[in-house]
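Novice: Take a look and give me a structure for this.
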Amino acid sequence: MEDTKNVAQPERKKVIFSGIQPTGVMTLGNYLGAVKNWVQLQEDYNCIYCIVNMHAITVRQDPKALRQNTLEAYALLLACGIDPEKSIAFIQSHVTTHAELNWVLACSTQFGELSRMTQFKDKAKRYPENVNAGLFTYPVLMVADILLYQAHLVPVGIDQKQHLELTRDVAARFNNAYGNTFVIPEPYIPDQAHGAKIMSLADPTKKMSKSDDNANAFISILDKPEVIVKKFKRAVTDSEAEVCYREGKDGINNLMTIYSAVTGADFAAIEREFSGRGYGDFKTAVGEAVAEHLRPVRENFDRLMADKAYLESCYKRGAEMAECISRRTMDKVYKKIGFLPK
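Specialist: Model prediction:
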């Protein structure tokens, strides 16, 4: 009989968790900076992706619009390439353990820590008529989202680093008080080639945002090809006529970053391709390349939204899987803090 004790066992894949709010169609910046990379991560990690609709209600929502936006956000994830057979993809409010762990961890989070959260301060200024308790404490729900699944890695941008630091602090505090319970997650920061930072087309010193008052400043990933090309033709550049990547050329640098992300060409190749050609040619080429790159996303989204039964089967199965995994964590947490079993 073969001795298997010394045979190397296959290494278990690490868990990655990430969530996206259902607040309208994602921009090209969301897609190239995050979601496109999530698709690639499915091959090497156990990925758990969530539509965080519970986070969305910290700002008052129209219920009908929220339902539609949630469904569309889920469909967009799948349209972008998130495979429900490879990853767990679900809607946050369908998994009750998120609210349960939120309360327990709120009791291990300090008031001062939440007071220092910059996003609370920013949103409180933007929505002064509704500075609610949920807006103040929602970082704890974000902590719960991550720790429920014992995530090893969390893809983060600069604006989310503070929340991941809070997650690590709360997890360590709970582990110290009650014994080893949670994995302490690390940030997953992709290299520049796999996590492009996309700036506004109207003001390339600012990040691309769908909340921009200027519709020409951002590309929605469901924009029609002619709209995409028109927006790129209007993109801000500079008074020179040389397509090259260097300091002080924010507009051209941004367009080169986008073109590189959708074509795979490096900056040197882009500079050679457009040597001696004007900005008009370059902006048109970028627009056409982006429109073509997003074509399968638009087609997949239309197909999925026409098959609501399939979407429902996917998000229900995802929620069942998420509930099963997260319930194990909750049972452990309840035992550690002294709650009687049911």
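Novice: Please make it C-alpha for all contacts and neighbour counts, starting now.
Specialist: Will do.
Novice: Spatially nearest residue to L255, not counting backbone neighbours?
Specialist: V286 (7.0 Å; CA to CA, 6 or more residues apart in numbering).
Novice: this one next, for a side-by-side:
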Amino acid sequence: MTFKPLVFSGVQPTGNLHLGNYLGAIRRFVLLQDSHDCIYCVVDMHAITVWQDPVELMRATREVTAAFLAAGIDPKKHIVFNQSRVMQHAELAWVFNCVARMGWLNRMTQFKEKAGKDRENASVGLFAYPTLMAADILVYRATHVPVGDDQKQHLELTRDIAQKFNNDYSSRIADLDVGVEMMMGDERVNGFFPLTEPLIEGPAPRVMSLRDGSKKMSKSEPSDLSRINLTDDAETISKKIRKAKTDPDGLPSDVEGLKGRPEAENLVTIYAALAESTKERVLGEFGGQQFSAFKPALAELAVARLAPIANEMRRISADQAYVDGVLREGGERASVIAEATMKTVRSILGLVSS
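Specialist: Now for the predicted structure:
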């Protein structure tokens, strides 16, 4: 017996979703539906590792859900829910806090970046964030996770935690006959938790700020002109692209010519991603032209791809009862899977729970 392929991924509800979120994550989620069983989660418990306004957190949770649905995720065929509805995430996270080693968490670069120089003032939740992420994945015994560069280290930690749990309780897993066959390198072994694999469907485009091509597009940047929000209407999308920062030179004829020109490369990258093409092909079409000719073409393409999603998001968001119903039903379905996992985990650990 082997693990059934299952994809898990989540998005934090921490403000306006933008073009980078769509191209880097949500669009990939939609494509994976055709080939995998998928569980997609709005990770509201991760969001509170730093303080959140409660009313805004609820709004943002519903907005991310609406974005999932507007982009084409089917909540009937797959599972869409918010993390806090399924208490087993937190329960397994505590188990993993007792499995993971302090040294492992101390090496997490994302904590160092987010905590900055004031590490003593960071929340314990921010430090232990990776063990909750591991629990998110492994409470469903997910086999694959689509990851970007900033999450690869956390997935490696998830695999380390799964492997240590399997090793620490190997005899108990064997006694209960709850092991599943998997590969560790060239060796075939049994374990309860899978060693989850990264799912790479080609490189996700790295979308940068429209005001500074050296910085990632971010919802935290003060200027709204720096990003294209998924809620922007057609006129706003066009305006932001017209005002996007460029340099005085025209577009080069090949990718080599984009080196040292971050704003030019960013706009070409966005066009290629939206057109489901390559930067080489984009430059083959527009190389030698000025940005005054390229920007209108990019704006037209962006409006064609994004405006329908924005319109559908607004329509779905207006029906709060429907959004809440999707989250409630998804949470109920997710809870069944998560509780089956935790029932076995409790038995493996020796926790008296019946």
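Novice: coming back round to it: OK, contacts around the residue nearest to L255 of the first structure?
Specialist: 229, 232, 255, 258-259 (CA atoms under 8 Å, 6 or more residues apart in numbering).
Novice: give me that answer again for 10 Å
Specialist: Listed by CA atoms under 10 Å, 6 or more residues apart in numbering, the contact set of V286 of the first structure reads 228-229, 232-233, 255-260, 262-263, 292.
Novice: Tell me, how many residues neighbour N106 of the second structure?
Specialist: For N106 of the second structure, the count of nearby residues is 12 (other CA atoms under 10 Å).
Novice: What residue in the second structure is paired with the residue nearest to L255 of the first structure?
Specialist: Under the alignment (TM-score structural alignment), V286 of the first structure pairs with L298 of the second structure.
Novice: And the strands in the second structure?
Specialist: 6-11, 37-42, 79-82, 144-146, 180-184, 187-191, 197-199 (DSSP state E).
Novice: so which of those gets nearest I26 of the second structure?
Specialist: I26 of the second structure lies closest to strand 6-11 among these, at 8.7 Å (CA to CA).
Novice: tell me the angle the closest one makes with strand 37-42.
Specialist: 20 degrees (axes from the mean of the first three to the mean of the last three CA atoms, to 10 degrees).
Novice: so where is strand 6-11 of the second structure in the first structure?
Specialist: Going by TM-score structural alignment: strand 6-11 of the second structure matches residues 15-20.
Novice: Just give me the mean distance for that stretch relative to the second structure.
Specialist: With mean CA distance after the TM-score superposition for the first structure, stretch 15-20 of the first structure departs from the second structure by a mean of 0.5 Å once superposed.
Novice: ok so, going back, narrow the contacts of V286 of the first structure to those in helices?
Specialist: Of the contacts of V286 of the first structure, the ones assigned to helices by DSSP state H are 228-229, 232-233, 255-260, 262-263, 292.
Novice: Quick one: those residues as CSV, columns for neighbour count and distance to Q61 of the first structure too.
Specialist: CSV is the format used below for these (neighbours: other CA atoms under 10 Å; distance: CA to CA, whole Å):
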residue, neighbour count, distance to Q61 of the first structure
I228, 25, 28
V229, 22, 32
F232, 25, 32
K233, 20, 34
L255, 26, 34
M256, 22, 37
T257, 24, 34
I258, 23, 32
Y259, 23, 35
S260, 19, 37
V262, 16, 34
T263, 13, 38
E292, 14, 33
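Novice: Now render the residues you listed as a markdown table, adding distance to P128 of the first structure.
Specialist: Below are these laid out as a markdown table (distance: CA to CA, whole Å):
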| residue | distance to P128 of the first structure |
| --- | --- |
| I228 | 35 |
| V229 | 37 |
| F232 | 35 |
| K233 | 37 |
| L255 | 36 |
| M256 | 39 |
| T257 | 36 |
| I258 | 36 |
| Y259 | 39 |
| S260 | 40 |
| V262 | 39 |
| T263 | 43 |
| E292 | 41 |
